[in-house]
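**Student:** Prediction below, plus the sequence it came from.
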Amino acid sequence: MTSRRSLWRDLKRRPFLYMLLLPVIAYFIIFKYFPLYGEIIAFKDFRLADGIWGSKWVGLDQFTRLLHSTELLKIVRNTLLLNLYGLVFGFPVPIALAIMLNEIRVEWYKRVVQNLLYLPHFLSWIILGTIVIGLLSPGSGFVNYVLKAFGLEPIYFMGNTFWWPFVYVFSGIWRDAGFSTILYLAAMSSIDPHLYEAARMDGGGKLRQIWHVTLPGIRSTIALMLVLQMGRMFDVGFEHIWALTNPMVTSVSDVMSTYIYRLGLVNLQYSYTTAIGLVQSLVGLVLVLLVNRVIRAMGERALW
């Protein structure tokens, strides 16, 4: 009751500040919560002519079909492997970039590097995918041109099932690492400078300062980003995959999002793909809750 009264008093004191929340609240209600109504389709044999309520109720039949699907194992494996590669290779990169940028003392150079790192995040995957394919082209790509200069055979990166996952992961790092660096730089700005002075007085060099001051100072931010990353372990963005995939690598590039697109939008199997999406969301929720609980047990600040 006390918290409600304090919230109401604060609302009356700063009404225009709270009005800024209205577009955000409207966004989540319209695009995140209202579509949950459509999850009913997962328990029906949905037909467009009959509508959601008019379609036949089939209970858990769609989930049973999913469990007996011959493609399920391949799709789950590809989804988890690509996310695991992204976690292992991609998660430490923004931390390392933030640490290096934090050590730069020439402000104009630091701003230029930051802008160059952030820029790919604001480009669509269609543009970035075209650039990646062009750079890795076996005939005219810059990477294969360098390989030829060293007397090596050109590699068809985009058509090779071994190299394609690496292309996917490192293109994702190229696009998103710079933007994630912002969060770590913001966390580093709140570290007390006297801690660095104390470390220097104790004879600690740069590496010791980073290990004993910088990393502990951003530990809670790292934990928070890890929780959010784990929530996406069962999900792969559609645009990234679609911009880089081709029929030669579907054995490693066919994931949950492309499978849902192919069956749901192309083959009109709405009920089945809704069931897949529901399972995908539930697994993501369980992973977030589990990792959040583990981080709290370790004494770190988590999402809640």
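**Tutor:** Looks like it arrived, so ask away.

**Student:** drop to CA atoms for contacts and neighbour counts, all remaining ones
**Tutor:** OK.

**Student:** Now do the strands in the stretch 51-200 of the chain.
**Tutor:** Taking DSSP state E, counting those that start in this stretch to define them, one finds strands in the stretch 51-200 of the chain at 56-57.

**Student:** Next one for the comparison:
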Amino acid sequence: MEELASRSGTAGTAAGTRTGVYRNNALGRLKRDKWLYVLLLPGVLYFIIFKYVPMWGILIAFQNYQPFAGFWRSEWVGFEHFQLFFQNPDFFKLLRNTLILSLYNLLFYFPVPIVLALLLNEVRLAIFKRTVQTLIYVPHFISMVIVASLTYVLLTTEGGLVNELIVKYGGEKIDFLASPDWFRPLIILQLIWKESGFGTILFLAALAGVDAEQYEAAIMDGASRWRQLWHITLPGIRSTIVILLILRMGDILENGFEQIYLMTNALNREVADVFDTYVYFMGITQGAFSYSTAVGLFKAVVGVVLIVASNWLAKKFGQSGLY
């Protein structure tokens, strides 16, 4: 018994010593890197104030929220708003439109920044490379209102450049802006033009981290540029592609309110209505705050589930994933 007590005492002393060492090391690192933590503070405060504190607002998804009554005095209705949403005849139309746009996004927009980055990586003339990079970055900083206005000027049937060219070469005018068949292609083309250049930044950074010695060894073995691309370059940025794809899966029900809203009109609304615009119309124009919050919470939960599932699937195939 005495020996057991002695061992327990020794173990407790050792554990206490380790805890003290860890605490001292943590305090030492905090003191040593204090200015780095000071620089970190604005970002932390931003997320706390603008991301985490507003999450209390999801409470109204389970209430019949009345602004004059506030959060705590409004009537609690549980999942009533979710039931109304799922039973709404527009639910499947909204889901279909949202998923089709997201599928187009994955198929046509997502690969474009990768292809651009690979092409730019092969350019050896530095001046030309920087010029092209600048030109394709610029649209990212243009407001979506300006993009929609440019689209209107180019495609309108009343003097639009594209339709004038079609007529000049013997064709008939096409009402791009009002046609439901053209709505989704226009949205994806706008997205590609505006964001694909800026999206190359991460892939170019990943390409810069690929070991140059692998290329040298491949050249010595007689590998062509295509073989180098397939066996060295793409595997080198595969983890970046997978991570961005996982994050994109979390936004599968997010199509961007501003762009969709600006391009929607009475003639293409049947294919243009998505969850983002539905939340706006129900919450802002009709004042159904609790109902629109329930719709937004549904989107968020689906996004989290898809991120977790995509991350699990990526790990099953041997990728690192997000965590």
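**Tutor:** Everything's here; your move. Every value quoted in this text rests on a predicted model; they were computed, and no experiment measured them.

**Student:** Residue nearest the middle of the second structure, spatially speaking?
**Tutor:** Centroid-nearest residue in the second structure, with CA atoms, centre = their mean: Arg248, separated by 4.9 Å.

**Student:** counterpart of it in the first structure?
**Tutor:** Under the alignment (TM-score structural alignment), Arg248 of the second structure maps onto Gln229 of the first structure.

**Student:** How much space separates that match from Gly151 of the first structure?
**Tutor:** Per CA to CA, to the nearest Å, Gln229 of the first structure is found 40 Å from Gly151 of the first structure.

**Student:** before we move on, the earlier item: now the helix or strand harbouring the residue nearest to the centre of the second structure: buried residues?
**Tutor:** Taking DSSP states H and E as the definition, Arg248 of the second structure sits inside helix 234-250. For helix 234-250 of the second structure, a neighbour-count test (16 or more other CA atoms under 10 Å) marks 234, 236-237, 239-243, 245-250 as buried.

**Student:** So which of these is the closest to Val44 of the second structure?
**Tutor:** Using CA to CA, Leu247 comes nearest to Val44 of the second structure of these, at 21.0 Å.

**Student:** hang on, isn't that closest one packed against Ile307?
**Tutor:** Yes. Assessed by CA atoms under 8 Å, Leu247 of the second structure is found in contact with Ile307 at 6.5 Å.

**Student:** quick revisit: export the buried residues of helix 234-250 of the second structure to JSON lines and tack on distance to Ala218 of the second structure?
**Tutor:** Output for the buried residues of helix 234-250 of the second structure, formatted as JSON lines (distance: CA to CA, whole Å):
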{"residue": "Leu234", "distance to Ala218 of the second structure": "14"}
{"residue": "Gly236", "distance to Ala218 of the second structure": "14"}
{"residue": "Ile237", "distance to Ala218 of the second structure": "17"}
{"residue": "Ser239", "distance to Ala218 of the second structure": "21"}
{"residue": "Thr240", "distance to Ala218 of the second structure": "23"}
{"residue": "Ile241", "distance to Ala218 of the second structure": "23"}
{"residue": "Val242", "distance to Ala218 of the second structure": "25"}
{"residue": "Ile243", "distance to Ala218 of the second structure": "27"}
{"residue": "Leu245", "distance to Ala218 of the second structure": "29"}
{"residue": "Ile246", "distance to Ala218 of the second structure": "31"}
{"residue": "Leu247", "distance to Ala218 of the second structure": "33"}
{"residue": "Arg248", "distance to Ala218 of the second structure": "33"}
{"residue": "Met249", "distance to Ala218 of the second structure": "35"}
{"residue": "Gly250", "distance to Ala218 of the second structure": "37"}
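
**Student:** Closest one to Glu216 of the second structure out of those residues, please.
**Tutor:** Gly236 (14.9 Å).

**Student:** Just tell me what the closest one corresponds to in the first structure.
**Tutor:** Matched to the first structure by TM-score structural alignment, Gly236 of the second structure sits across from Gly217.

**Student:** cool, Pro89 of the second structure as well?
**Tutor:** Pro89 of the second structure maps onto Thr70 in the first structure, by TM-score structural alignment.

**Student:** how far away is that match from Val76 of the first structure?
**Tutor:** Following CA to CA, the distance that separates Thr70 of the first structure from Val76 of the first structure is 11 Å.

**Student:** Tell me which of those two has more neighbours.
**Tutor:** Neighbours were counted for Thr70 of the first structure and for Val76 using other CA atoms under 10 Å; Val76 has more, 16 against 10.

**Student:** residue contacts, the more buried one?
**Tutor:** Shown in contact with Val76 of the first structure (CA atoms under 8 Å, 6 or more residues apart in numbering): Phe234, Val255, Met256.

**Student:** Where does the residue lying closest to Leu228 of the first structure once chain neighbours are set aside sit: helix, strand or coil?
**Tutor:** Among residues not flanking Leu228 of the first structure along the chain, Val288 sits closest, at 7.0 Å (CA to CA, 6 or more residues apart in numbering). Following DSSP: H, G, I helix; E, B strand; the rest coil, the label given to Val288 of the first structure is helix.
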